[in-house]
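> here you go, sequence then predicted model.
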Amino acid sequence: MRASLIQIAVDPYESVDSRRQRAAALVRQQRGTADLVVLPELWPVGAFAYESFEQEAEPVDGPTFWAMSKAASDAGVWLHAGSFVERDAEGALYNTSLVLSPAGEPVRTYRKIHRFGFDKGEATMMSAGEELVTVPLTLPAAGQDGRDGGGQKGGGAGQGAEETTLGLATCYDLRFPELFRGLVDAGARLLVIPAGWPARRREHWTLLARARAVENQSYVLACATAGTHAGVEQSGHSIVVDPWGEVLAEAGADEETVTVDLDLSRVATTREQFPALKDRRLGLTPPPRPRA
């Protein structure tokens, strides 16, 4: 399986519509190259551009969906289209991720569970998601996707197709390991984390991405934004980590695309050779709270 992380730079002087079209063009460039493409968190508006959330909010089937649906179909890739500001039928806002099939069809949405802001910003403006979300993927087997014979990828699943499961999380979720345990229990083998992570906490970004990979013995595909959101410099440094915690690829601070080959069998091999997940002890009784 080959995955591409597109680390989009958010320029406050670029319109949302212009950035949608630019992101769609970057996705189309992955035709014949990647099986799975991942975009960052809130790239249409900027993760810290709180004053624009209300104005740029859209339904799930709004302009971001249509632009990304066409791009996924044109490229013939599974597309995790990052996240956007969703407005539901009751008017509530969510930080919502969208996964599209190689035919451009919507497959899953994920509403961010842990909202960042400490009683301001996203934490007060957006509602919290309440469901863990996984996505089953079916990929052409190695040598059957057409990349070696002219660069045209087929989206169908033929004999010997590979299957895997994505677990979805977003940015601040990365700090809450219990969420990822739940995703692994639901069958996830690749953990996909779009983010708008501040540059001043970049060391936390790489540390936590590696920790989630090691403790869950899963691949981590963490795609961040570059540029500046409402005066907040972004970390960039999108990263791909294998189930043993080794960094397979890492971007720099500017806009770029990182592409890496993933051996899906490595998840099972790691879990068999070092079966730490089997030693989990659940349902332990917490100690009593001390009396005041």
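Perfect, I can see it now. Numbers count the residues shown, from 1 in each chain.

> CA atoms for contacts and neighbours, from now on please.
Will do.

> distance from the chain centre to the top strand by length along the chain, please.
Assignment by DSSP state E gives strand 78-87 as the longest strand of the chain. Averaging C-alpha positions (Cα atoms, centre = their mean, to the nearest Å) puts strand 78-87 9 Å from its chain's average.

> below is structure B, check it against A:
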Amino acid sequence: MKIALIQLNSIWQDIETNIQQAENFIQQTEKADLYILPEMWATGFCTADAKDASLALHWMERIAKESLCAIAGSLPISKENGKFANRFYFVTPTCSSFYDKHHLFRIGGEDKEFEAGQERTIVHFGEFRFLLQICYDLRFPVFSRNANTDYDAIIYVACWPASRKLALDSLLTARAIENQCYVICVNRTGKEKTLRYDGGSCIISPEGKRLLDLGCSPNIQTTDISIEELNSFRQKYPFLQDADAFQLF
């Protein structure tokens, strides 16, 4: 499966400009099966002054249908109770799935206006099963544990600041190795208020090797991941068969 990572410098609360940025990147690269955008890619990491980004979801649905592909990324979406969800959409030509961020970033005030999701979401697309996760979820390995080998890749979309990049790189590699899966991360780049983002979007193999690294600047890159290679690795090293048994809520 060909995966395209779109590393954006999201312009604060400018949904139309951010949509155009994303579309320009898609048009300038080879066709992929799955395009992935960062966390809150259409608005920036808005918490105290959240803005509904349903317009960006409609664009994602159009791109998926026109290009016969899947496209994924998170958006702030208003709920009927007045709260927001940081909602990670996985959109295909025929349907949409979503995951609401479970671990809200208290330091950034995300817990004030946003409501935490309670369910894990695994999406089946092509030959792969993808676990959807968002940024801060990365720090909590129990929530993403591949206890029953029920997924093949984790996708993390993020607004992870440059000041904590060592933690990002270390934890992404750990998640790939401990869960014997591909780990795909798409982080934003650029500056927003007092924060700087250094990108570092990547794809990591089940062995912990970097198959793709986008560096620090806005760009798009693609690579292939193989379900056959993953299954072969799991058969050769069946570590997950000896994992501790526990029940995820």
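Perfect, thanks for sending it. It should be emphasised that the depicted structure is a prediction, and the values quoted were computed from it without experimental measurement.

> so whichever helix or strand comes after the longest strand of structure 1 corresponds to what in structure 2?
Next in sequence after strand 78-87 of structure 1, counting helices and strands by DSSP states H and E, comes strand 93-100. Counting by TM-score structural alignment, strand 93-100 of structure 1 pairs with residues 84-91 of structure 2.

> mean per-residue distance, the matching stretch to structure 1?
Compared with structure 1 after the fit, stretch 84-91 of structure 2 shows a mean deviation of 0.7 Å (mean Cα distance after the TM-score superposition for structure 1).

> what's in contact with that stretch?
39-40, 50, 52, 57, 60-61, 64, 70-79, 96-101, 113-117, 123, 132-134 (Cα atoms under 8 Å, 6 or more residues apart in numbering).

> just the buried residues of those.
Neighbour counting with 16 or more other Cα atoms under 10 Å marks 39-40, 50, 52, 57, 60-61, 64, 70-78, 96-101, 113-116, 123, 132-134 as buried within these.

> rewinding a little: next, the buried residues of the match of strand 93-100 of structure 1.
Those would be 84-91, for stretch 84-91 of structure 2 by 16+ other Cα under 10 Å.

> related to what we said a few turns ago, just the buried ones among the contacts of stretch 84-91 of structure 2: which are in strands?
Per DSSP E, the subset of those in strands is 70-78, 96-100, 123, 132-134.

> which residue in structure 2 lines up with residue 45 of structure 1?
Per TM-score structural alignment, residue 45 of structure 1 is aligned with residue 43.

> an error on my part: the question was meant for residue 174 of structure 1.
With the correspondence set by TM-score structural alignment, residue 174 of structure 1 lines up against residue 138 in structure 2.

> correct me if wrong, but that match is in a helix.
Yes - judged by DSSP: H, G, I helix; E, B strand; the rest coil, residue 138 of structure 2 forms part of a helix.

> so who does it touch?
Residue 138 of structure 2 is in contact with 156, 171-172, counting by Cα under 8 Å, 6+ apart.

> and which of those residues is nearest to residue 30 of structure 2?
Checking the contacts of residue 138 of structure 2 against residue 30 of structure 2 with Cα to Cα, the nearest one is residue 156 at 22.5 Å.

> could you report the neighbour count for the residue nearest to residue 114 of structure 1 when sequence neighbours are not counted?
The spatial neighbour of residue 114 of structure 1 that comes closest, neighbours along the chain excluded (Cα to Cα, 6 or more residues apart in numbering), is residue 173 at 5.4 Å. Residue 173 of structure 1 has 19 neighbouring residues, counting by other Cα atoms under 10 Å.

> I figured residue 173 of structure 1 hits residue 112, correct?
Yes - in terms of Cα atoms under 8 Å, residue 173 of structure 1 counts as a neighbour of residue 112; the distance is 7.5 Å.
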